[in-house]
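this is the structure alone, sequence omitted:
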């Protein structure tokens, strides 16, 4: 494992998406950011709306960077692009890099929405199985006073909390995610 919480040169790959109601694909942006908040790299990718390609496409984005200094992958959620579910455990195993997935609101979960959204029983069952595999979220109180909800692989709850706090300047959105969202929206507008 390449995760050293106190390392000054700690680098996070933050990944976020953007799509419109008429999109067939979502634009993903990955921002490599150092602990001192300097942007140190950028990568783009796509995933299929309602598809099953998010995990593999994020792995492709990570590999395309050809870097061995990324210490953590930070995701803006695990259920993206209209139920294209990211497998955080698979990302961590395939990269040997810890993964933190962030959500900003508490909820009862998405099982009801998945049941409602998919008309095919086999597709609905597959999506429900993928969703249930994600497990429960932990609440993290940020030093800004805001609460985030996280799932994590390859690190402890305490380490996940520290790294999210390192990268959150104000409010509740960590900087690698905030910048990745902005870049994904800008890229999407230009398509």
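Okay, I see it. Here the structure is a predicted model, which means the values were calculated and not measured.

for the rest of this, base every contact and every neighbour count on C-alpha atoms.
Noted.

my read is that residue 127 contacts residue 113, right?
No: in this structure residue 127 lies outside contact range of residue 113 using CA atoms under 8 Å: 10.8 Å.

who's the closest spatial neighbour of residue 161, skipping the chain neighbours?
Residue nearest to residue 161 in three dimensions, not counting chain neighbours: residue 140, with 6.1 Å by CA to CA, 6 or more residues apart in numbering.

number of nearby residues for the one you found?
Per other CA atoms under 10 Å, the neighbour tally for residue 140 reads 20.

pick out whichever of residue 127 and residue 113 has more residues nearby.
residue 127 (22 against 11).

next secondary structure after the helix or strand hosting the more buried one?
Assigned by DSSP states H and E, residue 127 belongs to helix 121-133. Next in sequence after helix 121-133, counting helices and strands by DSSP H and E, comes strand 138-141.

what helices or strands is that next one leaning on?
For strand 138-141, the packing partners by 3 or more CA pairs under 8 Å, 6 or more residues apart in numbering; DSSP states H and E come out as strand 147-153, helix 157-166.

and those: which comes nearest residue 32?
Closest approach to residue 32 among the helices and strands packed on strand 138-141 is made by helix 157-166 (14.0 Å; CA to CA).

so which residues make contact with the closest one?
By CA atoms under 8 Å, 6 or more residues apart in numbering, the list of residues contacting helix 157-166 from outside reads 5, 35, 100, 138, 140-143, 152, 174.

report the two of those separated the most.
Farthest pair in the contacts of helix 157-166, by CA to CA: 35 and 138, 22.7 Å.

deepest of the helices and strands packed on strand 138-141, which one?
Ranked by mean neighbour count, the helices and strands packed on strand 138-141 are led by strand 147-153 with a mean of 21 (mean count of other CA atoms under 10 Å).

this is the comparison structure:
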């Protein structure tokens, strides 16, 4: 699969940021998945809502469904807050790009502890299948970010369907009010607010 080439990355590039809501492992079978349509890091102009199985295998199809059914046909990027949703429901970023031709950028604040994740996955029957999906995403790359008020920090990204320099540029453009891109920062706030009644924490 060839990467999508961006001749010019606009400041208001349309991005769908996706995050999941909080849930209780002991009783919840599903959790909410929120997609926030954003123009760069400037403003939100749409919200999508789905559900996904806790520790299931349906999150990739859920995201593909969101991308195929959105009314925003000029969507250029899907941005994920990590690749594990609803516990260990793991996103196959290669499959998303293959089916939708929309590049995927995964963003996390800290470098993942892959050894801890691997050990946790061993408790599940389909451990090998889930671990392969994690390996598909590749090694996270460090990206320097800066908010509009001058705060500086780093995030780590994985990507599919886009070259690294373009992915870094889009992450920087969309990071404005915090040290995480606005599309996933707002997706986190909305998802936690829907489930808990009030938003909590950061993406």
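Cool, the structure landed. It should be emphasised that the depicted structure is a prediction, and the values quoted were computed from it without experimental measurement.

which of the helices and strands packed on strand 138-141 of structure 1 sits closest to residue 72 of structure 1?
Nearest to residue 72 of structure 1, of these and by CA to CA, is helix 157-166 at 8.8 Å.

picking that back up, how about the helices and strands packed on strand 138-141 of structure 1 in JSON lines, adding distance to residue 23 of structure 1?
Listed next are those as JSON lines, based on distance: least, CA to CA, whole Å:
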{"stretch": "strand 147-153", "distance to residue 23 of structure 1": "28"}
{"stretch": "helix 157-166", "distance to residue 23 of structure 1": "31"}
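
ok, which of the ones you listed comes nearest residue 117 of structure 1?
Nearest to residue 117 of structure 1 among those is strand 147-153 (23.9 Å), distances taken as CA to CA.

ok, residue 19 of structure 2 - contacts?
Residue 19 of structure 2 touches 33-35, 80-81, 85, 184, 187-188, 191, counting by CA under 8 Å, 6+ apart.

surely the residue nearest to residue 161 of structure 1 meets residue 150?
Yes: contact between residue 140 of structure 1 and residue 150 holds when scored by CA under 8 Å: they sit 7.2 Å apart.

how about the nearest residue to the residue most central in space within structure 2, chain neighbours excluded?
When CA atoms, centre = their mean is applied to structure 2, the residue found nearest the centroid is residue 80 (0.5 Å). Closest residue to residue 80 of structure 2 apart from its sequence neighbours, by CA to CA, 6+ apart: residue 106 at 4.7 Å.

helix, strand or coil for the aligned partner of that neighbour in structure 1?
Taking TM-score structural alignment for the superposition, residue 106 of structure 2 sits opposite residue 101 in structure 1. Using DSSP: H, G, I helix; E, B strand; the rest coil, the structure places residue 101 of structure 1 in strand.

which ones are touching residue 101 of structure 1?
74-78, 88, 150-152.

ok, and those in structure 2?
Counting by both residues aligned by TM-score structural alignment, their matches' CA atoms under 8 Å, structure 2 reproduces these contacts from those: 74-78, 150-152.

state the pair within the residues you listed that is farthest apart.
76 and 152 (12.2 Å).

could I get the kept ones among the contacts of residue 101 of structure 1 as a markdown table with distance to residue 120 of structure 1?
Shown next, in a markdown table, are these (distance: CA to CA, whole Å):
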| residue | distance to residue 120 of structure 1 |
| --- | --- |
| 74 | 32 |
| 75 | 28 |
| 76 | 28 |
| 77 | 25 |
| 78 | 22 |
| 150 | 30 |
| 151 | 28 |
| 152 | 31 |
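
of these, just say which sits nearest to residue 11 of structure 1.
residue 74 (10.3 Å).

contact partners of stretch 144-153 of structure 1?
With CA under 8 Å, 6+ apart, stretch 144-153 of structure 1 has contacts from 88-89, 92, 98-106, 134-142, 160, 168-172.

report the buried members of these.
Among these, those scoring as buried are 88-89, 92, 98-103, 134, 138-140, 142, 160, 168, 172 (criterion: 16 or more other CA atoms under 10 Å).

which residues in structure 2 form helices?
Per DSSP state H, structure 2 carries helices over the ranges 59-69, 93-100, 114-121, 127-136, 164-174, 182-196.

save those as a markdown table, and put in distance to residue 23 of structure 2 too.
As requested, the helices of structure 2 are exported to a markdown table (distance: least, CA to CA, whole Å):
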| stretch | distance to residue 23 of structure 2 |
| --- | --- |
| helix 59-69 | 15 |
| helix 93-100 | 23 |
| helix 114-121 | 18 |
| helix 127-136 | 21 |
| helix 164-174 | 28 |
| helix 182-196 | 8 |
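
of these, which is nearest residue 21 of structure 2?
Closest among the helices of structure 2, using CA to CA: helix 182-196, at 4.5 Å.

run the angle between the helix holding residue 127 of structure 1 and helix 88-95 for me.
70 degrees (axes from the mean of the first three to the mean of the last three CA atoms, to 10 degrees).
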